[in-house]
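Participant: quick one: sequence and predicted model below, then my questions.
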Amino acid sequence: MTKLNLFLHKLTHWEYWPYQVVYLPVYFQYLYYVIRTRSFFFFNASNPTIKNGGFFMESKKEIYDLIPPQYYPKTILVSPNENLEVILERINSENIQFPLIAKPDIGLRGTAVKKIHNTEELENYLKKAKFAILIQDLIPYENEIGLFYVKLPNQPGKITGIVSKEFMILTGNGKNTLRELLHQDKRYLLQLEVLEEEYKDKLNTILNEGETINLVPYGNHCRGTKFVDASHEITSEMMESFNTICSQINGFHFGRMDIMYHSYEDLAQGKNFQIVEINGAISEPTHMYDPKHSLLFGWKELTRHFHYMYLISKNNHKSGAKYLTFKEGVEEFKNHHKHYDTILEF
């Protein structure tokens, strides 16, 4: 498949368009809310207990500390240049097992998230990482969703959308290599360059008939995961369960919870699931990226959720939550871009 074919595929599927284009109507909406709130950084008040409301430079570990421990995997925070022996001792003391997940504490759209199988892989990861990382137990559930939750002023919270995530899972036929199988799906082929760097000669492996492999075991759209709108799975029972769960997360009013779970039935009852992470003010209603949805649908969902964030932020500000000053906000943006560059060097 030629580069031209891939370019045309991206051009005709808006889910791949640059966010600067996709977010065009939100820019005007944002400026209107800036005028209404008299703050460029009003979103800081959307989740008062999360740094910058979860828009930038928020620590995943600090967010985990807000969540009751039964709802997320065992996690440790590792500082840059921390001694490997000490890290291994901490992993053992927390009873975290290989394979495990390593990822930046302050993340960037799935960059540097890795499944680590042994001590040697962990050592190599740590040598490359110039930032604080989290080491986590592997979550034992196979299914993943993003669940968007909002708690509007003087109203019970509600789930506004669910996105189901279809991982990059290849099924062998006993004939084709992994690389050849990747060429059969344009979504996967767009990831080939990154996968070649990660898997190298392993992409020449031929799977047996019916044998499967998950090449990217974390549900990130930028890493090839297909997003499917599963909002029809929302029930009153699920809404009630997550109102109970989210009421235990101090200061969380707006954002997307990435969740791994056993079944929708169990999830509706608030059992057999774990929270991968919570994204705050920067959250997208990612169910809009289902290929069946139009750009108009995407714009509708973006502006709807941005309006929710404005209402929540304004109400929290009245209750004492602070907006960032312009000077503070600019400084945070500078820090964000410095960290952005560090992550991209990984």
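Facilitator: Thanks, I have the structure now.
Participant: for the rest of this, base every contact and every neighbour count on C-alpha atoms.
Facilitator: Will do.
Participant: how about the longest helix belonging to the chain: buried residues?
Facilitator: In terms of residue count, the longest helix belonging to the chain (DSSP state H) is helix 295-318. Going by neighbour count (16 or more other C-alpha atoms under 10 Å), the buried part of helix 295-318 is 295, 298-299, 301-303, 305-317.
Participant: put this beside the first:
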Amino acid sequence: MISSSEPINGIITKIKTENIQFPFIAKPNIGLRGTAVKKINTVEELENYVEKAKFDILIQDLIPYENEIGLFYVKLPNQTGKITGIVSKEFMILTGNGKNTLRELIQQDLRYLFQLETLEEEYKEQLAIVLKPGETINLVPYGNHCRGTKFVDASFEITPEMTESFNKICQQIEGFHFGRMDIMYHSFAELSQGKNFQIVEINGAISEPTHMYDPKHSLLFGWKELTRHFHYMYLISKHNKQNGANYLTFKEGVQEFKNHHKHYDTILEF
């Protein structure tokens, strides 16, 4: 974690010490919905990012796997943990035809078009580039719904072998009973065996069962999935309370809610 007030030379030294190479990902230490997540290619881009940031920053290596999922894990009281859903993520990838510019290709896809303003700011004159036939570019190399990634329900990929593998992983995380892991991986077959994947981040109680955002699902399906997971959270919370867990008072909870929105407003200004 890096403070935005830290001098750029100190930040670069830390990056070198951790053996992180360009390009890498910079993002808020406490973030939401992919806001202010950016791929950093050069020292100049890093300087610009740090100059704009009014929040503490995390810097992460680019992970060398081409696929990403969100895997929701729940461990109910006195039960073995289970995977309650998997969302597969389709990135914003353009394929060139030797004729149209990147901007023109974006304008041909309604989902991509929603992101044009953000992409204009990030890519600038690069959107005038014409890709060769068959050449591809991943416009947003991190799987966030709000940044244009399509979410597809892949819960059918859950297997007993995968569940056993992630039970072993999650048992090593003290106090983790409920949440979604964002994972980069090579193939589902290897993922089930606990091979060739990396966990990008773990989201806790605020997590959503994002497989519900698959366009094929109805609003009713989304409500049912939210209700199902809220009930899981209630059962876990009740059990933890009975076993001595400390809870915030109502006043403390309201204050934390205000602090959250204040922090998020700061990120939105980025």
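Facilitator: Right, received. Where do you want to start? Model, not experiment: these values are computed from the prediction.
Participant: TM-score of the superposition?
Facilitator: Remark: TM-score between the superposed chains equals 0.98 [TM-score structural alignment, normalised by the length of structure 2]; 270 aligned residues with a C-alpha RMSD of 0.8 Å.
Participant: before we move on, the earlier item: mean per-residue distance, whichever helix or strand comes after the longest helix of structure 1 versus structure 2.
Facilitator: As assigned by DSSP states H and E, the chain's next helix or strand after helix 295-318 of structure 1 is helix 326-344. In the superposition against structure 2, helix 326-344 of structure 1 averages 1.1 Å from its aligned positions (mean C-alpha distance after the TM-score superposition for structure 1).
Participant: corresponding residues in structure 2 for helix 326-344 of structure 1?
Facilitator: Against structure 2, the aligned range for helix 326-344 of structure 1 is residues 250-268 (TM-score structural alignment).
Participant: show me where structure 1 has strands.
Facilitator: Secondary structure of structure 1 (DSSP state E): strands at 75-78, 100-104, 114-116, 133-137, 143-150, 158-166, 168-171, 212-216, 226-229, 254-261, 273-279.
Participant: pipe these into TSV and attach mean neighbour count and distance to D201 of structure 1 per row.
Facilitator: TSV is the format used below for the strands of structure 1 (neighbours: other C-alpha atoms under 10 Å; distance: least, C-alpha to C-alpha, whole Å):
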stretch	mean neighbour count	distance to D201 of structure 1
strand 75-78	20	31
strand 100-104	22	23
strand 114-116	20	18
strand 133-137	22	27
strand 143-150	24	29
strand 158-166	22	25
strand 168-171	17	16
strand 212-216	14	14
strand 226-229	22	25
strand 254-261	24	30
strand 273-279	22	30
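Participant: among those strands, which is nearest K10 of structure 1?
Facilitator: strand 226-229 (13.9 Å; C-alpha to C-alpha).
Participant: and the equivalent of G110 of structure 1 over in structure 2, what does it touch?
Facilitator: In structure 2, the residue matched to G110 of structure 1 (TM-score structural alignment) is G34. Going by C-alpha atoms under 8 Å, 6 or more residues apart in numbering, G34 of structure 2 touches N144, C146, R147.
Participant: list the contacts for the corresponding residue of structure 1 for the first one?
Facilitator: In the superposition onto structure 1, N144 of structure 2 corresponds to N220 when matched by TM-score structural alignment. Applying C-alpha under 8 Å, 6+ apart, one finds that N220 of structure 1 lies in contact with R109, G110.
Participant: against I169 of structure 1, how distant is the aligned partner of D153 of structure 2 in structure 1?
Facilitator: Per TM-score structural alignment, the equivalent position to D153 of structure 2 in structure 1 is D229. Using C-alpha to C-alpha, to the nearest Å, D229 of structure 1 is found at 19 Å from I169 of structure 1.
Participant: what does K3 of structure 1 give?
Facilitator: Distance from K3 of structure 1 to I169 of structure 1, by C-alpha to C-alpha: 23 Å.
Participant: same deal with L267 of structure 1?
Facilitator: Distance, L267 of structure 1 to I169 of structure 1, by C-alpha to C-alpha: 23 Å.
Participant: how close does I234 of structure 1 get to Y125 of structure 1?
Facilitator: 39 Å.
Participant: one more: P156 of structure 1?
Facilitator: Applying C-alpha to C-alpha, the value for P156 of structure 1 to Y125 of structure 1 is 43 Å.
Participant: before we move on, what about N92 of structure 1?
Facilitator: For N92 of structure 1, the distance to Y125 of structure 1 (C-alpha to C-alpha) stands at 18 Å.
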